[in-house]
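Peer 1: structure for this input, please:
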Amino acid sequence: MSLNKQKYRAFKTLLRQLQADISSNLTNAAELRQRLASLQSFFRADIVPLTTQYPTEQSYQTEMSKQLRLLQIDIMFFQGARQASTIKERIDALTERLTTLIGYCDAILKMDKVADDE
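Peer 2: All right, here's what the predicted structure looks like:
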């Protein structure tokens, strides 16, 4: 397994863990900010420096960076939510954003798989 695959799989695992915790209401805004800081740190340290084998991989990395920044804004909105309906909307937005990030990881891992099969 290539180093790139290992890094993307590890990142995807972190994203899934956060998504599961959010879906189970196991997190508060302070914890979400902490977890996001860890995700961003991992992304900058372990994903960004990877050499990309495919032109579209760089595009996915750029989109992932953007989605992480938007996730930060979603967490701020979640923190400000007071009504149950608004809190649910914010949780749904966080979950959707994480699903998008997981999808980008899957797309990159599929690119690697296609290359491995060739």
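Peer 1: can we go C-alpha only for contacts and neighbour counts from here?
Peer 2: Will do.
Peer 1: what helices or strands is the helix or strand containing A30 leaning on?
Peer 2: Using DSSP states H and E, A30 sits within helix 29-42. Helix 29-42 makes packing contacts with helix 3-23, helix 55-80 when contacts are defined by 3 or more CA pairs under 8 Å, 6 or more residues apart in numbering; DSSP states H and E.
Peer 1: want to put them side by side, so please do this one too:
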Amino acid sequence: MLPEVHCQKYRQFQQVVEELLALASETEGDSKTLKVKVLEMQQLFQEQILGLGIDDLDPSVASCVQSYQTEMHKQQRLLGNEVLFLQTCQQPQTRARRLAQIRERLEALSRYLVVVLGEASQEDARRSPPGH
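Peer 2: Below you'll find the predicted structure:
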């Protein structure tokens, strides 16, 4: 079970990811804005999510959370690379392909967050008596 403070931080991070996904979907590749927002998202992840600590969690939950944190970190690094490549794109087709890849990475991050937050909810449900 994730403590409420963890859930709040993950929800906050999830909101940033969703805002960035909307930005990547609405714009035609404003790479400067995307770069700034991705850097802000990465900083938030480093400070807020990785700073939470998982030592106090149930070992099975901690293992799951750590696995998802690793995958989220990887997606963010790849996302940063995609944004850098977007900045150098000259051809509209290449820009469109890069933007699609950026959206895919953000959607993956969003799915990971849903799972982590869902695990917290499922764990809460398992611990509470039926009918409550």
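Peer 1: put one on top of the other, what's the TM-score?
Peer 2: TM-score for the superposed pair, counting by TM-score structural alignment, normalised by the length of the first structure: 0.94. Supporting figures: 118 aligned residues with a CA RMSD of 1.4 Å.
Peer 1: picking that back up, now render the helices and strands packed on helix 29-42 of the first structure as a markdown table, adding mean neighbour count and distance to A107 of the first structure.
Peer 2: Listed next are these as a markdown table, based on neighbours: other CA atoms under 10 Å; distance: least, CA to CA, whole Å:
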| stretch | mean neighbour count | distance to A107 of the first structure |
| --- | --- | --- |
| helix 3-23 | 17 | 10 |
| helix 55-80 | 16 | 8 |
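Peer 1: ok so, going back, mean distance of the helix holding A30 of the first structure to its aligned residues in the second structure, please.
Peer 2: Helix 29-42 of the first structure differs from its equivalent in the second structure by a mean of 1.0 Å after superposition (mean CA distance after the TM-score superposition for the first structure).
Peer 1: how far away from the center of its chain is that helix?
Peer 2: When distances are taken as CA atoms, centre = their mean, to the nearest Å, helix 29-42 of the first structure is centred 11 Å away from the chain's centroid.
Peer 1: for stretch 36-44 of the first structure, same thing?
Peer 2: Here the centre of mass of C-alpha atoms in stretch 36-44 of the first structure, compared against the chain's by CA atoms, centre = their mean, lies 9 Å away.
Peer 1: what span of the second structure lines up against it?
Peer 2: Across the second structure, the stretch matching stretch 36-44 of the first structure (TM-score structural alignment) is residues 38-46.
Peer 1: try stretch 84-103 of the first structure
Peer 2: Stretch 84-103 of the first structure falls opposite residues 92-111 of the second structure when the two are matched by TM-score structural alignment.
Peer 1: now do the matching stretch: everything it contacts.
Peer 2: Where contact means CA atoms under 8 Å, 6 or more residues apart in numbering, the residues beyond stretch 92-111 of the second structure that reach it are 14, 17-18, 20-21, 24-25, 28-29, 72, 75-76, 78-79, 82-83, 85-86, 89.
Peer 1: for the helices and strands packed on helix 29-42 of the first structure, give me TSV that also has distance to Y104 of the first structure.
Peer 2: Written out in TSV, the entries for these read as follows (distance: least, CA to CA, whole Å):
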stretch	distance to Y104 of the first structure
helix 3-23	9
helix 55-80	6
